[in-house]
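> turn this into a structure:
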Amino acid sequence: MTELPVLRRSPLLDRPRAVAGEGLAASVAVHYGDPMREQRLLEEGLAVVDLSHRSVVTVTGPDRLSWLHSLTTQHLTDLGPRESREALILTPKGHVEHSLHLVDDGETTWITTEPGAGEPLREWLDRMRFMLRVEVADVTADWAVLGEPHHSESAPGEPLAWRDPWPDLVGDTVAYGPVDDHPGTRWSWREVIVPRASLSDAVGDRPLAGLWAADALRIAAWRPQLGAETDHRTIVHEVDWLRTAVHLHKGCYRGQETVARVHNLGRPPRRLVFLHVDGSGHVLPSPGAEVRSGDRVVGRVTSIGRHHTDGPIALAVIKRNTDPEAVLLVDDLSAAQTVVVAP
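Below you'll find the model as predicted:
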């Protein structure tokens, strides 16, 4: 059994009504007493989210961008200071292994990644250095992340931030979901990197929102997340991740054959769907709950939350040939599907 990494408890858990999460989220708050109000504050651009459980990795050296370009799914050689990109590291068979939120400051490439993934990512990158002039460090102990509902890159004089490009098409790529009328156009997000010792000062007097509020808005934007919408078999096409994280003509990288083969010759075996779940129950289904079409299990719930206007909503990954008109069932609750990745 794999041991969970020990994460430093956030000082923001001392704020009034803060409720800590579980597992890898145990060091931060899932809410501060009113998740629905926290969602509204995020939509209005007023609140900030404690993401200090996320890992932070740095890459320095003159070869850093060309090296990361060669290892990942994204075009990075032209990345300028304070420009953000999203990239993935795939297995040799093309399955998603690491998700990298990258921003460069002109001398260092800063990467935020999923909680607990910093050291495994650093170890893997370190093995790939060979004779190149790069240095990799896991700096999670000294640097922390805050989530802000803003759609702009950080400006000079501000703390460095990674801007989420979702759902734009970044570079030479393609969408497996809709381009027009995508709900993600209402999603604005960036991750601000601040000294861990100054986390409370960086928040200042802004209201705090918890992980539940941020996750509900992410689900409503159909935004995939590593470890939620992905498992050991996930390929990028299934969750519409090419649009922001995969450049289709950037040269060789690990897993590229699978990306190209599925894109050019077929369709992915599974597809992401958005679900409106029957809200008559008092308890929401859990991530991992089976999704059924009649008596047949067709997939699983990957993320679920309560939206302040839409009620219980979820993302799920289901078999590609599932009837897009079918009303699905999750824990015997009806769930109306909206197609994200076309069958």
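> alpha carbons only for contacts and neighbour counts from here, please
OK.
> after the longest strand along the chain, which helix or strand is next?
Ordering each strand of the chain by length in residues (DSSP state E) puts strand 296-307 first. Next helix or strand after strand 296-307 toward the C-terminus (DSSP states H and E): strand 311-319.
> the residue nearest to the spatial centre of the chain: helix or strand, and which one exactly?
Per Cα atoms, centre = their mean, the C-alpha nearest to the average position across the chain is that of residue 225, at 3.3 Å. For residue 225, there is no helix or strand it lies in under DSSP H and E.
> just say helix, strand or coil for the closest residue to residue 105 other than its chain neighbours.
By the measure of Cα to Cα, 6 or more residues apart in numbering, the closest residue to residue 105 outside its immediate chain neighbours is residue 81, 4.6 Å from it. Judged by DSSP: H, G, I helix; E, B strand; the rest coil, the three-state class of residue 81 is coil.
> for comparison, sequence B:
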Amino acid sequence: MTTLASPLLSLPGAVPGEGPDEAVAAHYGDLFREQRALAEGRGFVDLSHRGVVAVTGPERLSWLHLLLTQHVSELPAGLATEALILSANGHIEHALYLVDDGDTVWAHVEPGTQEALIAYLESMKFFYRVEVADRTADFAVVHLPAGSIAEPGKELVVRETAHGRDVFLPRADLEAFAAAHGPAAGLLAYEALRVEAHRPRLGLETDHRTIPHELGWIGTAVHLQKGCYRGQETVARVHNLGKPPRRLVFLHLDGSDVVLPPHGAPLRLKADGPEGRQLGFVTTSVRHHELGPIALGLLKRNVPVDAELLAGTTAAAQEVVVEP
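Coordinates of the predicted model:
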């Protein structure tokens, strides 16, 4: 697993992140100021720890179309999309955030996952005229928030979505970009806005048995009318005949607790107390500049939508993200 430490960790006030985000700054000394700047369309986020994968060749889109959950065979140049790679049983293995620039499909993925992704893609090349490359050492990803008027440079590859722009730039230019597009905001600010928007993240909202329906990835990363891909049978069966066993929920946490419940903290009915039966787990918990402490969690589908919960030992009120 390869991740590259960001040179922006040398900026004043930079505090390294933890876990998969340890190679970039969690914050630069003022978490809520950084969040407010992003919410107002100012500054940028260093995502240079994420893996960068490039696919070239005249058959790149038709080939990827066979492997991904998303419809990409006729993806217009410059149009951003996201896609998953599933196991044969429909469990999520990879999440790709991609764009085609007319010559190359660029994708960024979770830190350290690019090597396993590339190994799978290489095993599926067969006779197709495509080339897959790990460009993580050469290119970094930075995020400009929605509403930003910053001009990243016309020569750069940009993924533009409703949540902002992801820019692929030469890693050697990262410090110059930071100087021109500050203030820098850390991963904690970015994650707080991600949780507010109910957007799942591979490795946090997922475990070894997560299927796309549980996280609301149907529609944004899964196309239900495209042709065959690995795991499609599970996607179609759950969509047409059944219900996912779990559902993503948004949690408002009791603000009187000093410590946030960590990833994996059990979710239980508040009425049953901290020794009650576990019904799910916290996936991401953050402090939001307006909403206070909030979280995402995976909960058993049949838990009532109005049930009050305990996230670890912290009282939590749920909002529905994925309908039961």
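> before we move on, the earlier item: please say which position in the second structure the residue nearest to residue 105 of the first structure maps to.
Counting by TM-score structural alignment, residue 81 of the first structure corresponds to residue 77 in the second structure.
> that match: neighbour count?
Residue 77 of the second structure has 13 neighbouring residues, counting by other Cα atoms under 10 Å.
> was I right to think it contacts residue 98?
No: with contact defined as Cα atoms under 8 Å, residue 77 of the second structure and residue 98 do not form a contacting pair (10.9 Å).
> against residue 112 of the second structure, how distant is the aligned partner of residue 160 of the first structure in the second structure?
Correspondence of residue 160 of the first structure to the second structure, assessed by TM-score structural alignment: residue 157. According to Cα to Cα, to the nearest Å, residue 157 of the second structure stands 21 Å off from residue 112 of the second structure.
> so between the two, which is more surrounded?
Shown here are residue 157 of the second structure and residue 112; by other Cα under 10 Å, residue 157 has more neighbours (21 against 18).
> show me what contacts the more buried one?
Residues in contact with residue 157 of the second structure (Cα atoms under 8 Å, 6 or more residues apart in numbering) are 101, 167, 168, 169.
> closest one of these to residue 53 of the second structure?
Nearest to residue 53 of the second structure among the contacts of residue 157 of the second structure, counting by Cα to Cα, is residue 168 at 10.7 Å.
> for residue 31 of the first structure, list the residues it contacts.
17, 18, 19, 20, 38, 209, 210, 211, 212, 213.
> go again using 6 Å as the cut-off
Counting by Cα atoms under 6 Å, 6 or more residues apart in numbering, residue 31 of the first structure touches 19, 210.
> and it? What does it align with in the second structure?
By TM-score structural alignment, residue 31 of the first structure lines up with residue 27 in the second structure.
> do residue 55 of the first structure as well
Aligned by TM-score structural alignment, residue 55 of the first structure pairs with residue 51 of the second structure.
> now stretch 208-220 of the second structure: which residue numbers in the first structure?
In the comparison with the first structure, stretch 208-220 of the second structure aligns to the range 232-244 (TM-score structural alignment).
> picking that back up, how near is the residue nearest to the centre of the first structure to residue 113 of the first structure?
Using Cα to Cα, residue 225 of the first structure is found at 10 Å from residue 113 of the first structure.
> repeat for residue 79 of the first structure
Distance, residue 79 of the first structure to residue 113 of the first structure, by Cα to Cα: 18 Å.
> likewise residue 330 of the first structure?
Residue 330 of the first structure sits 30 Å away from residue 113 of the first structure, going by Cα to Cα.
> please enumerate the helices of the second structure.
Ranges of helices in the second structure, per DSSP state H, are 31-39, 60-67, 114-123, 174-181, 187-196, 212-215, 232-241.
> quick one, which of these is nearest to residue 247 of the second structure?
Among the helices of the second structure, the nearest to residue 247 of the second structure by Cα to Cα is helix 212-215 (4.6 Å).
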